[in-house]
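Colleague: sharing a model prediction with you, sequence too.
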Amino acid sequence: MGSRLVVGISGASGAIYGVRCLELLRELGVETHLVISKSGVLTIEQELGVSAASVRKLADHVHAPGNIGAACASGSFQTLGMIVAPCSMRSLAEIATGVTSSLLTRSAEVVLKERRRLVLLTRETPLTNTHIKNMLAVSEMGGIVMPPVPAFYTHPKSIEELVDHMVSRALDLFELDAGKAKRWTGLNMAERPISTII
């Protein structure tokens, strides 16, 4: 089996993360299986000004959110895992409790039960106690909760650079190097006298 990844785009703000993820996975030659929630469609159109149909064209395979008979709903369908970018608090709650109502959250549950890699780019702030408890529950089950927090040590010049770095770091977790992350190599001591650091 070649590399294969399930990509979920839920209705949280940050649809650009899911779209960029699909673009980078295509460049890497990774087979993608896409599930966009109903709310995700609205968010794509509102935030990016493009149609959900154009986003679907970036994936190798597209599955309707209500199609629980899709391949990615079964543990026998082998994948590297799943990334949900962005992941809404509702999707997080369904995954944390195992009470899934769509193919997106069912696919995530399958990844957890098969002990594969699940990465959730959770988007919400501030967080309630319930949000935090659900994040802990997913983490205890082996999932990775990865809020898309920007890294400023990279000195980003654009939103695109921020997004590329975040998505690349998420793909790192699947041992996929998109070549877009600016890696930390330590402080540049030539630019900062040691007396200012210690």
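Modeller: Sure thing, it's come through.

Colleague: from now on I want contacts and neighbour counts done on CA atoms only, so please keep to that.
Modeller: Noted.

Colleague: buried residues, stretch 152-169. List them.
Modeller: Using 16 or more other CA atoms under 10 Å as the test for burial, stretch 152-169 gives 161, 162, 163, 164, 165, 166, 167, 168, 169.

Colleague: pasting the second one now:
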Amino acid sequence: MLKQQHLSALDAVSVAITGASGAQYAIRLIQCLLSKGIEVHLMMSDAAKVVIATEVDPAPPSKPADFASWLMQQAQQMPASQAKPELLQLYGKQQWTSRVASGSNAPRAMVVCPCSTGSLSAFATGASNNLIERAADVMLKERKQLIIVPREAPFSEIHLENMLKLTRMGAVIIPAAPGFYHQPKTIDDLIDFVVARILDHLQVPHQLTERWGK
């Protein structure tokens, strides 16, 4: 039986974590989405798992089911959290039967955070060699929202050309480059700055940072 198409404004978001530095951005984003009662369809590359183990202290569980439980516990600790275990789906890199692999039932939005330059290239060329690449390809072909958060320095001409190509296709590029006008006091403040911009583009209400102006 065919599943009914999800039609609400934002009931679900695909989140992909790839092998660039900045795993903390993804973890915080997932916490915020789950705490708002939004389904998260999570994909992780093999390189992302290495980065998470390197950057997050203490390191979260390595087994997928345990990692999902850890994410859920983090989300449930947020104020007024609506996070429930059934809201988080974690997929393998070749899980072609998952919702995110088809334009007939894909979430309205996808965030690749952080996005490696290798993934950036795959998206720009339509490689679709794994579930993350296929899910991004679905967003582009269906004219849905694709937010890409690259983390690299400096950018080469290849990187810049790929970002320009994806922008012309309709993707939004939000570099992992926090501002300082809000006078951050902690690393968490810097993480929240970037995550806040992502949530703004997803039209998810938040109070992570103060707005500019009065």
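Modeller: Sure thing, it's come through. Note that the structure is a prediction, hence the values are computed from the model and not measured.

Colleague: post the TM-score for the overlay when you can.
Modeller: Superposed pair, TM-score by TM-score structural alignment, normalised by the length of structure 1: 0.89. Supporting alignment: 186 aligned residues with a CA RMSD of 1.4 Å.

Colleague: returning to that earlier point: reformat the buried residues of stretch 152-169 of structure 1 as TSV; add secondary structure.
Modeller: What follows is those, written out as TSV (DSSP: H, G, I helix; E, B strand; the rest coil):
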residue	secondary structure
161	helix
162	helix
163	helix
164	helix
165	helix
166	helix
167	helix
168	helix
169	helix
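
Colleague: list the buried residues for stretch 142-160 of structure 2?
Modeller: 144, 145, 146, 147, 148, 149, 150, 151, 152, 159.

Colleague: quick check, nearest of the residues you listed to residue 53 of structure 2?
Modeller: Comparing the buried residues of stretch 142-160 of structure 2 against residue 53 of structure 2 with CA to CA picks out residue 151 as the nearest, at 17.4 Å.

Colleague: which ones are touching the closest one?
Modeller: Listed by CA atoms under 8 Å, 6 or more residues apart in numbering, the contact set of residue 151 of structure 2 reads 20, 21, 22, 114, 115, 116, 175, 176.

Colleague: now do 10 Å
Modeller: Residue 151 of structure 2 makes contact with 19-22, 113-117, 174-177 under the criterion CA atoms under 10 Å, 6 or more residues apart in numbering.

Colleague: ok, now residue 162 of structure 1?
Modeller: Residue 162 of structure 1 neighbours (CA under 10 Å, 6+ apart): 17, 148, 149, 150, 151, 152, 154, 155, 156, 181.

Colleague: go with 8 Å
Modeller: Applying CA under 8 Å, 6+ apart, the residues near residue 162 of structure 1 are 150, 151, 156.

Colleague: alignment lookup: it to structure 2.
Modeller: The equivalent of residue 162 of structure 1 in structure 2 is residue 190 (alignment by TM-score structural alignment).

Colleague: before we move on, what about residue 146 of structure 1?
Modeller: Counting by TM-score structural alignment, the partner of residue 146 of structure 1 is residue 174.

Colleague: cool, residue 4 of structure 1 as well?
Modeller: Aligned partner of residue 4 of structure 1 by TM-score structural alignment: residue 12.

Colleague: dump the buried residues of stretch 152-169 of structure 1 to a markdown table, plus distance to residue 26 of structure 1.
Modeller: Shown next, in a markdown table, are the buried residues of stretch 152-169 of structure 1 (distance: CA to CA, whole Å):
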| residue | distance to residue 26 of structure 1 |
| --- | --- |
| 161 | 18 |
| 162 | 20 |
| 163 | 16 |
| 164 | 14 |
| 165 | 17 |
| 166 | 17 |
| 167 | 13 |
| 168 | 13 |
| 169 | 16 |
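
Colleague: which member of these is positioned nearest residue 22 of structure 1?
Modeller: residue 167 (9.8 Å).

Colleague: what about that closest one, distance to residue 77 of structure 1?
Modeller: Separation of residue 167 of structure 1 from residue 77 of structure 1 (CA to CA, to the nearest Å): 24 Å.

Colleague: thinking again about what came up before, may I ask which two of the buried residues of stretch 142-160 of structure 2 are separated the most?
Modeller: Longest span within these, CA to CA: 144 and 152, 25.2 Å.
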